[in-house]
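Student: Sequence first, predicted model second:
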Amino acid sequence: MKAPQDIILTPVITEASMANVQLRKYTFKVAKDANKIEIVKAVEALFPGTKVAKINTVNCRGRYKRMGQTGGYRPSFKKAIVTLKEDSKTIEFFDTML
């Protein structure tokens, strides 16, 4: 079994993801081979007091980028949108970003 730090890689800080914080939805970049059950356990372990209601995962394809004449693809990644229950504690990292 992987450690929670190996499953939850980074938070996603965009305008759309920060707009969802008021709806108790938090977005993270996660390991490509992680499933929803592992993501739930990792979020509840990394952020004590949180209770996950639902997980949505998205596999994001790498975008094509050019550097002068040559071109290539950015790495693909997996993104998880975590919805917390109403009686759950919030994630303080996102609260400080507002």
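Tutor: Perfect, I can see it now.

Student: CA only for contacts and neighbour counts going forward, please
Tutor: Noted.

Student: For the nearest residue to Thr83 once chain neighbours are set aside, grab the count of nearby residues.
Tutor: Spatial nearest neighbour of Thr83, excluding adjacent residues (CA to CA, 6 or more residues apart in numbering): Lys25 at 4.4 Å. Lys25: 21 surrounding residues under other CA atoms under 10 Å.

Student: OK, contacts around Lys25?
Tutor: By CA atoms under 8 Å, 6 or more residues apart in numbering, Lys25 lies in contact with 17, 81-84.

Student: Show me the strands in this protein, by range?
Tutor: Taking DSSP state E, the strands of the chain run over residues 8-11, 25-30, 52-60, 64-67, 70-73, 77-84.

Student: Go through those strands and pick out the most buried.
Tutor: Greatest average neighbour count among these goes to strand 25-30 (a mean of 22), per mean count of other CA atoms under 10 Å.

Student: now the angle from that one to strand 77-84?
Tutor: 150 degrees (axes from the mean of the first three to the mean of the last three CA atoms, to 10 degrees).

Student: returning to what we had before: could the contacts of Lys25 go into a markdown table alongside distance to Lys2?
Tutor: Output for the contacts of Lys25, formatted as a markdown table (distance: CA to CA, whole Å):
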| residue | distance to Lys2 |
| --- | --- |
| Ser17 | 26 |
| Ile81 | 20 |
| Val82 | 19 |
| Thr83 | 22 |
| Leu84 | 22 |
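
Student: next, the one to line up against it:
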Amino acid sequence: MSHGPNLTTFDEGRLMQVLVAPIVSEKATMIAEKSNAVTFKVLQDATKYEIKAAVQLMFKVEVKGVSVVNTKGKTKRFGKSVGRRDNIRKAYVTLKPGQELNLGGEAA
């Protein structure tokens, strides 16, 4: 049983823009191995339903669930001037058992 909007209700052009980049870090790798989840940087206004639909459309995998985290950008100094890093919205996409998402591009 699926909650939320159907995959067909989304604009395909919008879905192609929702996922900004995969996040490859030590933490993301640990989560991927432990709970079969992939981490993406997504648009600030992306919803969980859009993220799920985008992953299913682009990678042809079945998604079990999506968790979203908003990270505030840090304030950084460059000499006298003060700058600020961008706020980031991360999506942890959990795949259904038996599903695998290959971000490397090489054949599995």
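Tutor: Structure's in. What do you need? In this text, all values refer to a predicted model and were calculated from it rather than measured experimentally.

Student: Report the central residue of the second structure.
Tutor: Phe40 (2.7 Å; CA atoms, centre = their mean).

Student: Which position in the first structure pairs with that residue?
Tutor: Using TM-score structural alignment, the equivalent of Phe40 of the second structure in the first structure is Phe28.

Student: which ones are touching the residue lying closest to that match once chain neighbours are set aside?
Tutor: Spatial nearest neighbour of Phe28 of the first structure, excluding adjacent residues (CA to CA, 6+ apart): Pro11 at 4.3 Å. By CA under 8 Å, 6+ apart, the residues touching Pro11 of the first structure are 27-29.

Student: next one: Ala34 of the first structure
Tutor: Ala34 of the first structure neighbours (CA under 8 Å, 6+ apart): Ile7.

Student: Could you report the neighbour count for Val44 of the first structure?
Tutor: Just so we're on the same page, residue 44 of the first structure is Glu rather than Val. 14.

Student: Can you find the partner of it in the second structure?
Tutor: For Glu44 of the first structure, the residue aligned by TM-score structural alignment is Gln56.

Student: unless I'm mixing things up, its match is touching Val63, no?
Tutor: Yes - using CA atoms under 8 Å, Gln56 of the second structure is in contact with Val63, at 6.8 Å.

Student: Quick one: map Gly72 of the first structure onto the second structure.
Tutor: Aligned partner of Gly72 of the first structure by TM-score structural alignment: Gly83.

Student: how about the match of Glu44 of the first structure, what does it touch?
Tutor: 62-63.

Student: where's Glu62 of the second structure relative to Leu101 of the second structure, distance?
Tutor: 10 Å (CA to CA, to the nearest Å).

Student: Oops, could you answer that again for Leu95 of the second structure instead?
Tutor: Relative to Leu101 of the second structure, and taking CA to CA, Leu95 of the second structure is found at 8 Å.

Student: joint contacts of those two?
Tutor: 38, 61.
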